[in-house]
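Novice: What follows is a predicted structure for the sequence shown.
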Amino acid sequence: MRPTRTAARTVIALDVGGTFVKGGTLADGATALGHADRWYTRADRGPEAVLETVLACAEELAGHCPDAEAAGIAVPGIVDEESGLAVLAANLGWRGVPVQDWLAEHLGLPVAFGHDVRAGGLAEARAGAGRGCDDFLFVPVGTGIAAAAFSRGRALTGGHGAGGELGHVVVRPGGDRCHCGGHGCVETVASAAAIARRYSRATGWHGITAGEVRRRADRGDTVAAAIWAEAVEALADALATAVTLYDPERLVVGGGLARAGEAYVAPLREALARRLTFQTMPEVIAAELGDRAGCVGAALLAHDLLARRQAAAS
């Protein structure tokens, strides 16, 4: 049994992505991570190897924070937050993986489990660009693309836990095949992985990141400029659909590409405005927490779990 503590409680948190597993610690009442780290996911090794990596990362974090009282983990794809099940995470190869149970058993701690994008949106809602806004969309653009819709301050999960899969809105029918099995999803055009892949395919250059494609576009590379512009236009197509459906007050753009700030957000804002007719144009701004949002959100879920347990015991 862990001793009762008088100091601020601390949790560990993991945000599992297609490229990196990001981890950190968060004290109660804080909004900035304490110890933070990241590890390559290397999803090409298969689903079991990815799970082993996640457990090893959690154990390493626990070693840095031996007094942690809970853990939080956020994963991509379709999740069942009630049962702690990763129903389908295509980028990780996970199908029906009981992530919450396995992590709790491995660490010997209570574990909060959530969707990576909704966790990131929660972090932005409480400590970032979503503050003071009841109805907003959080859209991280990284290895993949998704969205979290917040209405009256609460995340919408959908009837089957699959709400917010913006990356699989078809914007280019008959286009490239997507991980989901469809063709022409916005994720195949506008994600960081797609931008890098399409540039490599067009030029023969390999090992190029989306950030490098943008820098080459800025230096006058016409191929890079065309691929970057098409990514912005395709994302604007998908966002126009989302705005029509959800009518958000604010659209918070996060993920790796949003690190470019107004250089990325301004053209996206303009492209979205051109597509809207009767819809009210939302405020479009960059997220404030960057790629830490999912990890901070997972930690907040863990603190919420501890608070519920304390309330139930009192």
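Specialist: Done, it's in. Numbering: from 1, shown residues only.
Novice: contacts and neighbour counts: CA atoms only from here.
Specialist: OK.
Novice: what ranges do the strands span in the chain?
Specialist: Here the chain has its strands, by DSSP state E, at 10-16, 20-27, 36-40, 70-75, 78-80, 85-89, 94-97, 111-115, 136-140, 148-151, 154-155, 250-254, 283-286.
Novice: Put this next to the previous one:
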Amino acid sequence: MTQQALVGVDVGGTRIKVVALARGAADGTATQDPTPLAEAVLPTPRDIGSRMGEVVREAVDALHVEASVAAIGVVVPGLVEERSGLARYSANLGWRDLPVVEHVRAATGVEVGFGHDVRAGLLGESRYGAARLRDDVLFVPLGTGVAGALLSGGRLVLGSEWTGEIGHVVVDPAGPPCGCGARGCLEVVAGAAALGRAWSEVTGQRVGADDLAHAVAQGEKRAVALWQHAVRVLTDVVAPVLAGAGSRLLLLGGGLSNAGSLLTEPVTERLRLLMPGREIEVAVASLGDRAAALGAVALAADALAADALAADALAADALAADALAADALADDALAADAPARDTVGAEEQS
């Protein structure tokens, strides 16, 4: 029997990450952080919005897996409506109301799962990584952008296309301009890219967030002040989300999470100040930049399971319809026999 694979495709602003798992490993119960059948990283074409289906098909073909592809999961940034299969808007990739599921299904001929890249990152961590077997989690990747995703009662919260957009909470109205049109949004103050730019301005050198973290670890006063401010505004934004959702685990990802305890410890300390009596675990995501692609694999598995359930429901409906038709025929036959029985009864009485 030919092995089947599930493929996850994470479409980013500059790169497309693709990963394939054996179908049996993709349910997340057999192994944590499973070994992929194949992985690939490709440049994101500038015209991806006009040929999404073709680009995804080419990305899957680039894996050269011998297994047959049973389903594909595709995740994208921006404003996303999972239920309708639409990518509503992406400033970086230049699309509006793109019917991703429709285009990919037409190009590949297989079942398609679809989602938001940050929510997919949490799904990946939940199935295969640091949030495995945890039910109530807030996942916040701190990279070029900042966003949030929630797992509540073991279920991924989808909400509206705006769900999770915490990176655009204004934390400093006089702060740097943001791509959304506002100034001082969380992601341009506390994101990894933003902190790299801020530290470059301080040092006069082209450096990144990792360099800032190294300087913080060395006790450099300017670096410590910049870091403490970022930690404060980040924690002040996520604390109400944690409180409202009842989350027990705050999972930090993205480039800034490479700082490890340098980040998690001060965040934990401030959460204790802001949320007395609540013990929130703060941890670093374990899957790195594979999280969203692995989450896309999980979406592919879910789409396949949903398709099987729909097929079973149709079969059950057909059986029920056949049974009703048989009952109706039996009733018609009884009704047709009734006059004959009445005649016979009348003759016997006379």
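Specialist: Looks like it came in fine. Remember, predicted model here, so these are calculated numbers, not experimental data.
Novice: quick one on the thing from earlier: and the strands of the first structure as CSV, adding distance to Tyr199 of the first structure and mean neighbour count?
Specialist: Output for the strands of the first structure, formatted as CSV (distance: least, Cα to Cα, whole Å; neighbours: other Cα atoms under 10 Å):
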stretch, distance to Tyr199 of the first structure, mean neighbour count
strand 10-16, 26, 30
strand 20-27, 22, 24
strand 36-40, 23, 16
strand 70-75, 28, 30
strand 78-80, 29, 24
strand 85-89, 26, 21
strand 94-97, 28, 18
strand 111-115, 30, 28
strand 136-140, 21, 29
strand 148-151, 29, 23
strand 154-155, 35, 18
strand 250-254, 22, 26
strand 283-286, 25, 19
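Novice: got a markdown table for those, with distance to Glu59 of the first structure too?
Specialist: Shown next, in a markdown table, are the strands of the first structure (distance: least, Cα to Cα, whole Å):
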| stretch | distance to Glu59 of the first structure |
| --- | --- |
| strand 10-16 | 10 |
| strand 20-27 | 11 |
| strand 36-40 | 12 |
| strand 70-75 | 11 |
| strand 78-80 | 23 |
| strand 85-89 | 20 |
| strand 94-97 | 19 |
| strand 111-115 | 13 |
| strand 136-140 | 27 |
| strand 148-151 | 29 |
| strand 154-155 | 30 |
| strand 250-254 | 28 |
| strand 283-286 | 33 |
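Novice: Please name whichever of those is nearest to Gln310 of the first structure.
Specialist: Ranking the strands of the first structure by distance to Gln310 of the first structure, with Cα to Cα as the measure, places strand 70-75 first at 12.5 Å.
Novice: how close does that closest one sit to the second structure?
Specialist: After superposition onto the second structure, strand 70-75 of the first structure sits on average 1.1 Å from its aligned residues (mean Cα distance after the TM-score superposition for the first structure).
Novice: which other helices and strands contact that strand?
Specialist: Packing contacts for strand 70-75 of the first structure, counted by 3 or more Cα pairs under 8 Å, 6 or more residues apart in numbering; DSSP states H and E, involve strand 10-16, strand 111-115, helix 116-127, helix 293-313.
Novice: returning to that earlier point: figure out which of the strands of the first structure is closest to Leu305 of the first structure.
Specialist: Closest to Leu305 of the first structure of the strands of the first structure, according to Cα to Cα: strand 111-115, at 6.4 Å.
Novice: What helices and strands are in contact with that closest one?
Specialist: strand 70-75, strand 78-80, helix 99-107, helix 293-313.
Novice: Next, format these as a markdown table and append distance to Val243 of the first structure.
Specialist: Listed next are those as a markdown table, based on distance: least, Cα to Cα, whole Å:
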| stretch | distance to Val243 of the first structure |
| --- | --- |
| strand 70-75 | 25 |
| strand 78-80 | 22 |
| helix 99-107 | 33 |
| helix 293-313 | 22 |
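Novice: Out of the ones you listed, flag the one nearest Gly174 of the first structure.
Specialist: Proximity to Gly174 of the first structure (Cα to Cα) singles out strand 78-80 among those, at 24.2 Å.
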